[in-house]
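K.L.:
my questions are about this predicted structure, shown below with the sequence.
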Amino acid sequence: MTSAATADWHAEIERAAQRLDAHRGAYLRETPLWKLSPAAFGLPATPGVEIWLKLEHLQVAGSFKARGMMNRLLANDIPSSGVVVASGGNAGIATAAAAHALGVRCEVFLPSVSPEAKRARLRALGAEVTVVGEAYADALAACLTRQRESGALLTHAYDQPEVVAGAGTLGREIEQQGGVPDSVLVSVGGGGLIGGLAGWFGPRSRVVALEPERAPTLFRAREAGEPVDVTVGGVAADSLGAKRIGSIAWEITQREVRDALLLDDDAIRAAQLWLWKEMKLAVEPAAALPLAALQTGAYVPSEGEKVCLIVCGANLDPAGLA
């Protein structure tokens, strides 16, 4: 594949979709798209505003990551040593599920911030799990060492072309189900999802980056004019815990994404609990940022706007929703 700067992302995403279509049902599923009024969320009525919920937390393996990880595996020859990945949890689960579906070995490196619910899911999928360090960057360093030793296929959580293109098939699916939304609100960690969505929609939609105040990889990169390391923490650190925005996402978002907004942990947690109590949607904190942006007024839709909220993952311990 060509570099991120010169890639035709629309074409790459179409190719990814063709690969993944052969695995629908067994590994991937089409997730629902709900179209609701602001009143359904207790929000002020604005004429013509429609809020779409893309329920990608219902994806196989519990998150959007399933798309990119399977695309990475299908696009490459897998050696006898299998695949290896570093993850806060979701990319590891998606890689392990893809490896299980294809009958290949999988090793996953996790930081200590990863919740036990995600570790248990990985083990149930047959992955070899190693917990190392406190942050995703520590797990990635150990993963890269292991990859050099074993020769396994490296699956990166967010910064490989096949992973970004696979994530972009989510945008393609939204368009097939409901057309092109005016805006798309999406959580950002390392940037694989926003890179894929912005690569698919381009200037046709206003793609809005949402980050926790305690994990602002894209926001700080924009302040600095280039990707920089940030300190990460907070309620969504297991999913949005990359300390630097990915190079592919940086390049795409520089062209296609105008807005990068920050949300505090209290707002994220409140939106997560609202989705559970009012809609019975059990999602992890990272999946609640789009609703938090609306509830706090960080993002206010314009009259007539169709705004799509990406509900990206559900790998959590349900006890935390009590």
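P.N.:
Nice, thanks for sending it over. For clarity, every value in this text was computed on a predicted model and none was experimentally measured.

K.L.:
please count neighbours and contacts with C-alpha atoms only from this point.
P.N.:
Will do.

K.L.:
what about the residue lying closest to residue 79 once chain neighbours are set aside, how many residues nearby?
P.N.:
Spatial nearest neighbour of residue 79, excluding adjacent residues (Cα to Cα, 6 or more residues apart in numbering): residue 152 at 6.1 Å. Residue 152: 21 surrounding residues under other Cα atoms under 10 Å.

K.L.:
against that first model, consider the following:
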Amino acid sequence: MTVTRDDVEAAAHRIAGRVRRTPVLRVSPTLSLKLELLQHAGSFKPRGAFNRLLVAKEQGALSGQGIVTASGGNAGLAGAYAARELGVPARIFVPMTAPATKVARLRTLDADVVQIGSEYAEAYEAAVAEAERTGALLLHAYDQPEVVAGQGTIGLELLAEAEFDTVLVAVGGGGLVGGIATALGDRAQVVGIEPESAPTLARTLDAGELVDVQVGGVAADSLGARRFGALAFEAVRANGVRSVLVSDDSIVAARDELWREYQLAVEHGAAVAYAALQSGAYRPAAGERVVAIICGANTDLSTIG
């Protein structure tokens, strides 16, 4: 199945009033920051979660069994938030390595939290088994059409809010970059930014097919998908998205600078797009207008320097 711009536009209509239209901060004539860290539940992911749940509700597939999802944290928070708003239960499977701040916040959203395994992939296997056993709706963190289309609504907002040539997007499983690329099409260049320690898109593009990738590093809790999403892979190939890699040190430095210069408290995964600029891993051409997506705020504030 392919996600289209029509799907993204339908998602924007469906989730209107349930998600925040996040602001764009213009920090220089050629650089803007899309502040998706201000979204409900602290990341961009409620866009896709609401779209998935609302489509299921329209189809009569959202039952009293509620939803089940697997997450390093943010997709779980989004699913729990959307489920609570729609009045259904949520069971969230997270790896044992998930940050304590995200696990604690999941419980404040009335979610049933199950910690299992050391990586997202193990939590996902458990979530699939639970959905099959109970009949609950499976919400995938990044590889469902409704999820990709929902994340793409950020691209539609950008077209209405800013003038730009390039969008830098953090990459984990690919739902965000795939959705934005679909929304923008040939209207702008989309570049995926990912940690050197979790080069899921880069290795997939190199191979020309979906492959499993060893992941780790400071941003693994949010950008630690072993395998790129099939839907997102179609979108990035169709729209010429490329990958740029950044080091863990540059991610930490960018995160600190976002706090120091703009008072933006972000998680490591949300700093990778900015890190590409600050480290020189991505060098804009003269006059190139760039938007960096700042996509998540769920972090331990004591770790920001």
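P.N.:
The structure has been received and is ready for your questions. Being a predicted model, the structure only gives us computed values, none of them experimental.

K.L.:
test my guess that the residue nearest to residue 79 of structure 1 contacts residue 83.
P.N.:
Yes: under the criterion of Cα atoms under 8 Å, residue 152 of structure 1 makes contact with residue 83 at 5.0 Å.

K.L.:
got the contact list for the equivalent of residue 235 of structure 2 over in structure 1?
P.N.:
In structure 1, the residue matched to residue 235 of structure 2 (TM-score structural alignment) is residue 252. By Cα atoms under 8 Å, 6 or more residues apart in numbering, the contact set of residue 252 of structure 1 is 4, 5, 195, 198, 199.

K.L.:
determine which two of those are furthest apart.
P.N.:
Spatially, the most separated pair among these is 5 and 198, at 13.4 Å (Cα to Cα).

K.L.:
so the two - more neighbours on which side?
P.N.:
The residue with more neighbours, out of residue 5 of structure 1 and residue 198, is residue 198; 26 against 13, by other Cα under 10 Å.

K.L.:
how close does that one get to residue 250 of structure 1?
P.N.:
11 Å (Cα to Cα, to the nearest Å).

K.L.:
one more: residue 170 of structure 1?
P.N.:
Residue 170 of structure 1 is 19 Å from residue 250 of structure 1, where distance means Cα to Cα.

K.L.:
check which helix or strand the corresponding residue of structure 1 for residue 275 of structure 2 maps to.
P.N.:
The alignment partner of residue 275 of structure 2 in structure 1, by TM-score structural alignment, is residue 292. Residue 292 of structure 1 belongs to helix 289-296 when assigned by DSSP states H and E.

K.L.:
quick one: the helices in structure 1?
P.N.:
In structure 1, the helices defined using DSSP state H lie at 9-21, 65-74, 90-102, 116-124, 136-150, 161-178, 192-201, 217-224, 247-256, 265-279, 289-296.

K.L.:
these into CSV, with extra columns for distance to residue 235 of structure 1?
P.N.:
Converted to CSV, the helices of structure 1 look like this (distance: least, Cα to Cα, whole Å):
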stretch, distance to residue 235 of structure 1
helix 9-21, 31
helix 65-74, 19
helix 90-102, 15
helix 116-124, 15
helix 136-150, 15
helix 161-178, 23
helix 192-201, 19
helix 217-224, 15
helix 247-256, 23
helix 265-279, 6
helix 289-296, 11
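
K.L.:
tell me the contacts of residue 168 of structure 2?
P.N.:
190, 191, 192, 193, 273, 290, 291, 292, 293.

K.L.:
number of residues surrounding the aligned residue in structure 1 for the fourth one?
P.N.:
Right, residue 193 of structure 2. Taking TM-score structural alignment as the criterion, the aligned counterpart of residue 193 of structure 2 in structure 1 is residue 210. Here the number of neighbours of residue 210 of structure 1 (other Cα under 10 Å) works out to 27.

K.L.:
okay but residue 210 of structure 1 is in contact with residue 191, surely?
P.N.:
No: look at residue 210 of structure 1 against residue 191 with Cα under 8 Å: they stay out of range, at 10.5 Å.

K.L.:
narrow the contacts of residue 168 of structure 2 to those in strands?
P.N.:
Applying DSSP state E to the contacts of residue 168 of structure 2, the entries found in strands are 190, 191, 192, 193, 290, 291, 292, 293.

K.L.:
neighbour-wise, which of those leads?
P.N.:
Those, ranked by neighbours (other Cα under 10 Å): first place residue 193, 30 neighbours.

K.L.:
that one and residue 246 of structure 2, how far apart?
P.N.:
As for residue 193 of structure 2, its distance to residue 246 of structure 2 is 7 Å (criterion: Cα to Cα).

K.L.:
give me the common contacts of the two.
P.N.:
By Cα under 8 Å, 6+ apart, the residues touching both residue 193 of structure 2 and residue 246 are 272, 276.

K.L.:
structure 1: which residue goes with residue 249 of structure 2?
P.N.:
Using TM-score structural alignment as the criterion, residue 249 of structure 2 maps onto residue 266 of structure 1.

K.L.:
OK, contacts around the residue nearest the centre of structure 2?
P.N.:
What sits nearest the mean C-alpha location of structure 2, by Cα atoms, centre = their mean, is residue 176, with 4.9 Å. With contacts defined as Cα under 8 Å, 6+ apart, the neighbours of residue 176 of structure 2 are 142, 148, 151, 152, 169, 170.

K.L.:
turn the residues you listed into JSON lines, including distance to residue 29 of structure 2.
P.N.:
As requested, those are exported to JSON lines (distance: Cα to Cα, whole Å):
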{"residue": "142", "distance to residue 29 of structure 2": "33"}
{"residue": "148", "distance to residue 29 of structure 2": "30"}
{"residue": "151", "distance to residue 29 of structure 2": "26"}
{"residue": "152", "distance to residue 29 of structure 2": "25"}
{"residue": "169", "distance to residue 29 of structure 2": "19"}
{"residue": "170", "distance to residue 29 of structure 2": "22"}
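
K.L.:
and the residue nearest to residue 163 of structure 2 when sequence neighbours are not counted, how far from residue 236 of structure 2?
P.N.:
Leaving aside its chain neighbours, residue 163 of structure 2 sits nearest to residue 289 (7.4 Å; criterion: Cα to Cα, 6+ apart). The gap separating residue 289 of structure 2 from residue 236 of structure 2 is 21 Å, by Cα to Cα.
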